[in-house]
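> The following comprises the amino acid sequence and a computationally predicted model.
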Amino acid sequence: MTYIDVFMVAVQKANKAVYIEHAQRFAEMFKRLGALECVEAWGSDVPDGEVTSMVKAVAKKDDEDVVTGWMIWPDKAVRDAAWEACESDPVMVEFGSAMPFDGKRLIFGAFEPIVKL
């Protein structure tokens, strides 16, 4: 059964082009390591909630937008092997800690699908 990584992060609007380049490089790396699909989406209608919201979850500032994405893997074993391999992948080594966002506000998790149409 497929396995899915999901994440959300706040990215400065001024860094959109840099972020897209970063996302493209990482998507290519994860596809090479076995991901079936890599998707990233820049928020265009992400409302602030009263109790909780995507905006609150990533502590978005006024000069930022919310970005979300997911990677679909054939199964958990392929995903786990890919995450282990990416630590020494040239793409990861090149970027190191030079990410175009505040990694402390990145939220992520892995999920097993329960409904798919």
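Yep, it's here.
> switch to C-alpha atoms for all contacts and neighbour counts from now on
OK.
> Find out how far stretch 92-110 is from the centre of the chain, if you would.
9 Å (Cα atoms, centre = their mean, to the nearest Å).
> buried residues in that stretch?
Using 16 or more other Cα atoms under 10 Å as the test for burial, stretch 92-110 gives 92, 100-101, 106.
> Ends of it, what's the gap?
Stretch 92-110 has an end-to-end distance of 20 Å (Cα to Cα, to the nearest Å).
> Contacts for it, please.
3-12, 15, 18-19, 22, 26, 57-59, 86-87 (Cα atoms under 8 Å, 6 or more residues apart in numbering).
> redo that, cut-off 10 Å
Residues from elsewhere that reach stretch 92-110 (Cα atoms under 10 Å, 6 or more residues apart in numbering): 3-12, 15-23, 25-26, 29, 57-60, 64, 67-72, 76, 79, 85-88, 90.
> one more structure, for comparison:
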Amino acid sequence: MTHYVDGFLLPIAPEKLTEYQKMADKAGAVWKDHGAIAYWECVGDDFNCHDMTSFRQAAGCKDNETVVIAWIIYPSREERDRINAAVMADPRLSDMCNDDSIFDYKRMAYAGFRELVRHD
């Protein structure tokens, strides 16, 4: 079975992580309620990557920021489109949309991905 994945990369100030975690927990429940298979949010912990671009660099972090990576797994791209439409219309998220107080949405990277290799 081929899945579809939405991926996110964003810079965030460490002092905002508790507030962000509450928002992400709520968002994850909404995505799962509408049919997402999995919802993960992870905060950077080890950025020691000599001779490579770090996630901090890729996210455009300022000196006082760290990185969150996140992904949502869907049964298919069609289901992703249906689920995301339902999520965006869900009133439980209306208070979160476009709230730049936790992080700057304009600096978040986002893309949809087709499955290439998978080992479960």
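Looks like it came in fine. Note that the coordinates shown come from a computational prediction; the quantities given were computed from them, not determined experimentally.
> May I have the TM-score of the superposed chains?
The pair, once superposed, lands on a TM-score of 0.90 when counted by TM-score structural alignment, normalised by the length of structure 1; 117 aligned residues with a Cα RMSD of 1.7 Å.
> Next, the mean deviation of the longest helix along structure 1 compared to structure 2.
When structure 1 is parsed with DSSP state H, its longest helix is helix 16-32. When structure 2 is overlaid, helix 16-32 of structure 1 sits 0.5 Å from its aligned residues on average, using mean Cα distance after the TM-score superposition for structure 1.
> Buried ones in that helix, by neighbour count?
By 16+ other Cα under 10 Å, the buried positions in helix 16-32 of structure 1 come out as 16, 19, 22-23, 26-27, 29-31.
> After that helix, which helix or strand is next? Please name it.
As assigned by DSSP states H and E, the chain's next helix or strand after helix 16-32 of structure 1 is strand 37-42.
> quick one: the helices in structure 2?
Here structure 2 has its helices, by DSSP H, at 17-33, 55-58, 77-89.
> before we move on, back to that, could the buried residues of stretch 92-110 of structure 1 be laid out in TSV, adding distance to Ser44 of structure 1?
Output for the buried residues of stretch 92-110 of structure 1, formatted as TSV (distance: Cα to Cα, whole Å):
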residue	distance to Ser44 of structure 1
Met92	28
Pro100	19
Phe101	18
Leu106	18
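> Next, count neighbours for whatever residue of structure 2 lines up with Lys116 of structure 1.
Using TM-score structural alignment, the equivalent of Lys116 of structure 1 in structure 2 is Arg118. Arg118 of structure 2 has 8 neighbouring residues, counting by other Cα atoms under 10 Å.
> wait, Arg118 of structure 2 sits on Tyr4?
No - judged on Cα atoms under 10 Å, Arg118 of structure 2 makes no contact with Tyr4 at a distance of 11.6 Å.
> Look up how far Gly34 of structure 1 lies from Ala27 of structure 1.
Distance from Ala27 of structure 1 to Gly34 of structure 1, by Cα to Cα: 11 Å.
> With Lys76 of structure 1 instead?
Applying Cα to Cα to Lys76 of structure 1 and Gly34 of structure 1 gives a distance of 11 Å.
> Which neighbours do those two have in common?
Common neighbours of Lys76 of structure 1 and Gly34 (Cα under 10 Å, 6+ apart) are Ala82.
> Go through the helices of structure 2 and name the closest to Asp46 of structure 2.
Asp46 of structure 2 sits nearest to helix 55-58 of all these, at 9.7 Å, using Cα to Cα.
> what's the closest one in contact with?
Contacts for helix 55-58 of structure 2 (Cα under 10 Å, 6+ apart): 9-11, 44, 46-49, 61-63, 65-69, 109.
> Mind checking which of these are in strands?
The strands, defined by DSSP state E, take in 9-11, 66-69, 109 from the contacts of helix 55-58 of structure 2.
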